[in-house]
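> Kindly generate the corresponding structure for this input.
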Amino acid sequence: MIEGVKIKKLQKYTDDRGYFMEVLRDDDDLLERFGQLSASLSYPQVIKAFHYHKKQDDLWFFPTGNVQVVLHDLREDSSTYKCTDVYYMGENNPISLLIPRMVAHGYRVLGNQPAIIMYITTYSYNPLEPDEYRIPYNDPGIGFDWTTKFK
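Model (predicted):
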């Protein structure tokens, strides 16, 4: 696992009306501060990758759909520098994933249904000084193959 990445396994409390789930609590020891909560919908097979932040951490949760999340460590002082990790998240695996600053991240929607991401950041977005740095999804320095392999 990439250094500094944290996972919180989520618990669904169900009854005949549906379910309730706590995604983030102030005593989870995941975020050092709260900045912004955002949501986005992506259609099947869409790839949103890669980007990273120099100041903020992200906490990702996918309440609907299923995705393949790819992380790549860009921190030269990290014990996992240049390591790549893959996580499968969404309805079939409800987890919260903490992504530290300077870890490139992206995802691909799996299956035939859209996916919704809810993400919390430690700082609010500032359009005058955006803390967002892009890397192409097919960057050879990362070398990740986004295609699904069938056996």
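
> all contacts plus neighbour counts: C-alpha atoms, from now on.
Noted.

> if I read this right, Y123 contacts G35, doesn't it?
Yes: the criterion here is CA atoms under 8 Å, and Y123 meets it with G35 at 3.8 Å.

> before we go on, could you also do this sequence so I can check it against the first one:
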Amino acid sequence: MRFTPTTLAGAVLIEPELREDARGHFARTFCEAEFAAAGLERRFPQQNHSYNHVAGTLRGMHFQHAPDTEVKVVRCTRGAIRDVIIDLRRDSSSYLQWEAFELTEENGRQLYVPKGFAHGYVTLTDQSAVSYLVSTPYAPAAEGGVRWNDPAFGIDWKMEVMQISEKDASWPDYRPHEWGLA
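Okay, the predicted model is just below:
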């Protein structure tokens, strides 16, 4: 695996190193020793999967409040997504900045999302699937989010949102004084 820092402090793009032969290819998507050598979280007690019927489906922007903040390692296993992260850590050099990445079935890229970040994505293709490792089990009482179109961030989703849950559409504007993020 190749680990490339992004412009947001602590976030990392992980690219597979393919081993190809006549059968196809093989690539490691997680290795505890390689994650440790890169200074990344390596305990993931939960793995999640989402399937999306149509392009333009938006999920996010989610995070968990302290003490249940979480690291995510996100990978698109079918189709393509535009994955977006926002740094909500007040003490970070990239506080309130966002960055987007195209994760596809073909490129095999994964995105390492540090604690204290909001995360979401919009699907670029019909019938897409996303899998992600999570460092902290889901804690309903710690669930939080920011609205996908909050003017505090000005995220460019690059496409029209066609599907979004009522909950994700109604997250509040960002209120840093009320939230205890890492």
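
> Need the three-state assignment for M89 of structure 1.
Using DSSP: H, G, I helix; E, B strand; the rest coil, the three-state assignment for M89 of structure 1 comes out as strand.

> Please say which position in structure 2 it maps to.
Pairing criterion TM-score structural alignment: the partner of M89 of structure 1 within structure 2 is identified as L103.

> With Y13 of structure 1 instead?
With TM-score structural alignment as the criterion, Y13 of structure 1 matches R19.

> now that match: how far from R28 of structure 2?
Separation of R19 of structure 2 from R28 of structure 2 (CA to CA, to the nearest Å) stands at 9 Å.

> so G106 of structure 1 sits right up against Y52, yeah?
No: using CA under 8 Å, G106 of structure 1 and Y52 do not qualify as a contacting pair, with a distance of 9.0 Å.

> Among those two, which residue is more densely surrounded?
Neighbour tally, G106 of structure 1 and Y52, criterion other CA atoms under 10 Å: the higher count belongs to Y52, 26 against 19.

> residues in contact with the match of M89 of structure 1?
For L103 of structure 2, the contact set (CA atoms under 8 Å, 6 or more residues apart in numbering) comprises 75-76, 80-83, 109-110.

> In structure 1, which of those still touch?
When those are mapped onto structure 1 through the alignment and contacts are counted by both residues aligned by TM-score structural alignment, their matches' CA atoms under 8 Å, the preserved ones are 75-76, 80-83, 109.

> which one of these is nearest G116 of structure 2?
Within those, distances to G116 of structure 2 taken as CA to CA reach their minimum at D83, with 16.2 Å.

> Looking for the alignment partner of that closest one in structure 1.
Under the pairing rule here (TM-score structural alignment), the equivalent of D83 of structure 2 within structure 1 is V69.

> what about the helices in structure 2?
For structure 2, the helices identified by DSSP state H occupy 32-37, 166-169, in order along the chain.

> need those in a markdown table with mean neighbour count, can you?
Below are the helices of structure 2 laid out as a markdown table (neighbours: other CA atoms under 10 Å):
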| stretch | mean neighbour count |
| --- | --- |
| helix 32-37 | 12 |
| helix 166-169 | 14 |
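
> how about CSV for these, with distance to G144 of structure 2 added?
Compiled in CSV, the helices of structure 2 are given as follows (distance: least, CA to CA, whole Å):
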stretch, distance to G144 of structure 2
helix 32-37, 27
helix 166-169, 10
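
> Among those, which comes closest to V146 of structure 2?
If you check each of the helices of structure 2 against V146 of structure 2 by CA to CA, helix 166-169 wins as the nearest, at 8.0 Å.

> The closest one aligns to what range in structure 1?
The counterpart of helix 166-169 of structure 2 in structure 1, using TM-score structural alignment, is absent.

> For that helix, give me every contacting residue.
Outside helix 166-169 of structure 2, the residues that touch it by CA under 8 Å, 6+ apart are 59-61, 145-148.

> Just the buried residues from those, in ChimeraX please.
Paste this into ChimeraX to select the buried members of the contacts of helix 166-169 of structure 2, with burial taken from 16 or more other CA atoms under 10 Å:
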select :59,60,61,145,146,147,148
